[in-house]
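Q: What follows is a protein structure lacking sequence information:
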């Protein structure tokens, strides 16, 4: 009893032995012990490509983001490269008369995507170009693959994606970025690229892409939402994109993609899925990309416009949190804004 009392008294005299606030005293100390840092090279900038010349169309649901024609896209690429950003993820909006159920425009060697890849690489050879690989911008139904028997048919879609990816490689892409969530497509893409002589073209697979409501502004930008049709089609993308209630499934999908040859895997969306980012990071031995998606961008912009949040502070906090969770690369519409701040 006396011994216990002596121990309590000694503990009280030492309280508190550990003072976490010592390492928070001022910014100089905080910067010395900071566990996570951000750099412009952590970012990939998603870019929307439009047909025509000297075209710059604002996307109302994504303030500050535009669809640009190839000529203006090239100028923007040069600008962000000068800021230290080293990767772009590109998407195209094609005219309605080029869309069908086969997606054949996706592998047209003279298509908008292929022209954009070639132009960017010619103007800025060191910029890493990762074109999107999915059929939704080319589909009359707005789905990521070929519709058959009322659903997206997996294997015929994968065959189309192989042709699409090879055409991207031929145009000069450094990586292809399959976002379709078809089963087995990474293996078939790797085989197709290798057979065509593109062993050094990488694959950044959207491995854990959830069926999320956060994609709304993106679908506005490309007019790629599922549509009503005169044939039976799924009303949404839940038969191929993941159920947001699931965690273990994301790990399994990422591991499968690595086994099939993915050089990088992606988790999408970002902030609401940081538990998944950490789980995937712990499970695989390749870089993990996180897509800070259009809805996450739009929410910050809308709140900032109303004076409810500080745009720059929330932007940097969210990007830091994504990096802290395990992201090696962050695809974000904030890439240019954040790089400007980091370069100050």
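A: On my side now, so go ahead. A quick note: this is a predicted structure, and the numbers were derived from the prediction, not measured.
Q: can we go C-alpha only for contacts and neighbour counts from here?
A: Will do.
Q: Could I get the full set of strands for the stretch 1-150 of the chain?
A: Listed in chain order, the strands of the stretch 1-150 of the chain (DSSP state E, counting those that start in this stretch) span 43-50, 56-58, 66-69, 87-92, 128-133, 146-148.
Q: Tabulate those in CSV, adding columns for mean neighbour count and distance to residue 179.
A: Conversion of the strands of the stretch 1-150 of the chain to CSV gives the following (neighbours: other Cα atoms under 10 Å; distance: least, Cα to Cα, whole Å):
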stretch, mean neighbour count, distance to residue 179
strand 43-50, 24, 13
strand 56-58, 15, 24
strand 66-69, 22, 20
strand 87-92, 23, 11
strand 128-133, 25, 6
strand 146-148, 20, 14
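Q: For residue 112, find the nearest of those strands.
A: Closest to residue 112 of the strands of the stretch 1-150 of the chain is strand 87-92 (Cα to Cα; 6.9 Å).
Q: So which other helices or strands are in contact with that closest one?
A: For strand 87-92, the contact count by 3 or more Cα pairs under 8 Å, 6 or more residues apart in numbering; DSSP states H and E identifies strand 43-50, helix 112-123, strand 128-133 as packing neighbours.
Q: Comparison target, given below:
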């Protein structure tokens, strides 16, 4: 006697009844990139379908997203002026604060997450204030600035803060800053396990955030390290993070499952720019069925343990799910 697994696969209704993992439009957070000006919607060559937008265009985009059932966005800012400390990120009139206020005024039902980091705002492209001797980010000085940045976003109306700089102690500093300013109920979704990955290349085009020297391996994680990846997320849970995250997603599904098995917190993944662009270019070359591969990839994130997927595919996936 041998097992006949096909008994449960022959009938499509039974297949659907027994499907273990499901995708929903409620799983998605859609990234948006804000810059100053009006009427700006500039497509990024390395990321077809992804745009730098002025605030008025982002407000319009939110209307389109809601028609697809997408009610969660994550905002990244492209300032007009960059300096050594990322001053625009600390200013209540900075690009992200302005964008949050505009989106919440026009769409109070839109859930607005703000990326909390300095790489887009510094003239050197690193994720905080530099230590001139070590030529890397000064961890502890940057913690204070992250707390200030979080409060600026909170006062503008952000619904959730998502720190991405991989500074040691960043969740403690941000949580204390938010709580002392009266935002104790504002959740923090930490980029708790973020690797120093080559998959980020196209993002740096759209966010204009490439480092002017070196790389980010002195603070982002070594892609070879599994145990350290788990420890990073567990430490952020101890410090008070409400949601954890693994970034990138596709090449790190083992890490997603490892962390899921070691925490009770919700877990997000960031389906990053390189992952997105590879599918776009493969579709353009005619070597894949884009829709099927995209949906299979997103389903794989859920199966590995993700509760939330930050993805540039969100609009396309939502359309397919509606059908």
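A: Arrived safely. Owing to the predicted nature of the structure, the values given are computational and were not obtained by experimental measurement.
Q: one step back: quick one, which of the helices and strands packed on strand 87-92 of structure 1 is nearest to residue 213 of structure 1?
A: Across those, residue 213 of structure 1 has its closest neighbour in strand 43-50 (18.5 Å, Cα to Cα).
Q: Please tell me which residues of structure 2 that closest one aligns onto.
A: Alignment of strand 43-50 of structure 1 against structure 2: residues 28-35, by TM-score structural alignment.
Q: Would you mind getting the average deviation of the matching stretch from structure 1?
A: Once fitted to structure 1, stretch 28-35 of structure 2 is off its aligned match by 0.8 Å on average (mean Cα distance after the TM-score superposition for structure 1).
Q: Show me what that stretch is in contact with.
A: Stretch 28-35 of structure 2 is contacted from outside by 51-55, 58, 70-80, 95-96, 99, 206-207, 308-312, 314-315, using Cα atoms under 8 Å, 6 or more residues apart in numbering.
Q: now do stretch 280-293 of structure 2
A: Where contact means Cα under 8 Å, 6+ apart, the residues beyond stretch 280-293 of structure 2 that reach it are 47-48, 279.
Q: How about stretch 241-252 of structure 2?
A: By Cα under 8 Å, 6+ apart, the residues outside stretch 241-252 of structure 2 that reach it are 171, 187-195, 197, 199, 233, 236-237, 255-256, 265-272, 275, 297, 301.
Q: Just the residues you listed: which are in helices?
A: 171, 233, 236-237, 255-256, 275, 297, 301 (DSSP state H).
Q: And the furthest pair within those residues?
A: 171 and 297 (30.0 Å).
Q: Look at those two and report which has more neighbours.
A: residue 171 (29 against 17; other Cα atoms under 10 Å).
Q: Map the more buried one onto structure 1.
A: So, by TM-score structural alignment, residue 171 of structure 2 is matched to residue 186.
Q: Could you list which residues are in contact with that match?
A: Residues near residue 186 of structure 1 by Cα under 8 Å, 6+ apart: 178, 203, 205, 257, 260-262.
Q: Now the buried members of those residues.
A: Among the contacts of residue 186 of structure 1, the ones that count as buried by 16 or more other Cα atoms under 10 Å are 178, 203, 205, 257, 260-262.
Q: is it possible to export the residues you listed to JSON lines including distance to residue 127 of structure 1?
A: Compiled in JSON lines, these are given as follows (distance: Cα to Cα, whole Å):
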{"residue": "178", "distance to residue 127 of structure 1": "19"}
{"residue": "203", "distance to residue 127 of structure 1": "16"}
{"residue": "205", "distance to residue 127 of structure 1": "19"}
{"residue": "257", "distance to residue 127 of structure 1": "25"}
{"residue": "260", "distance to residue 127 of structure 1": "26"}
{"residue": "261", "distance to residue 127 of structure 1": "23"}
{"residue": "262", "distance to residue 127 of structure 1": "20"}
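Q: Tell me where structure 2 has helices.
A: With helices called from DSSP H, structure 2 shows them at 12-17, 55-67, 95-106, 139-156, 170-180, 201-207, 227-239, 253-260, 273-285, 290-304, 314-322.
Q: Out of those helices, which is closest to residue 42 of structure 2?
A: Taking the helices of structure 2 one by one with Cα to Cα, helix 201-207 is closest: 9.4 Å.
Q: Tell me the counterpart of residue 249 of structure 1 in structure 2.
A: Using TM-score structural alignment, residue 249 of structure 1 sits opposite residue 228 in structure 2.
Q: what about that match, how many neighbours?
A: 14.
Q: Tell me how far it lies from residue 163 of structure 2.
A: Counting by Cα to Cα, to the nearest Å, the gap between residue 228 of structure 2 and residue 163 of structure 2 amounts to 19 Å.
Q: and the counterpart of residue 93 of structure 1 in structure 2, how many neighbours?
A: Aligned counterpart of residue 93 of structure 1 in structure 2: residue 78 (TM-score structural alignment). Using other Cα under 10 Å, residue 78 of structure 2 is surrounded by 24 other residues.
Q: Also residue 153 of structure 1?
A: Residue 153 of structure 1: 15 neighbours (other Cα under 10 Å).
Q: Over to residue 156 of structure 1?
A: 14.
Q: ok, now residue 214 of structure 2?
A: Around residue 214 of structure 2 there are 13 other residues, counting by other Cα under 10 Å.
Q: And it, how far from residue 245 of structure 2?
A: Going from residue 214 of structure 2 to residue 245 of structure 2 by Cα to Cα gives 25 Å.
Q: ok, now residue 23 of structure 2?
A: With Cα to Cα as the criterion, residue 23 of structure 2 and residue 245 of structure 2 are 18 Å apart.
Q: Those two: who's more crowded?
A: Each of residue 23 of structure 2 and residue 245 has its neighbours counted (other Cα under 10 Å); residue 245 has more, 27 against 20.
Q: Thank you, goodbye.
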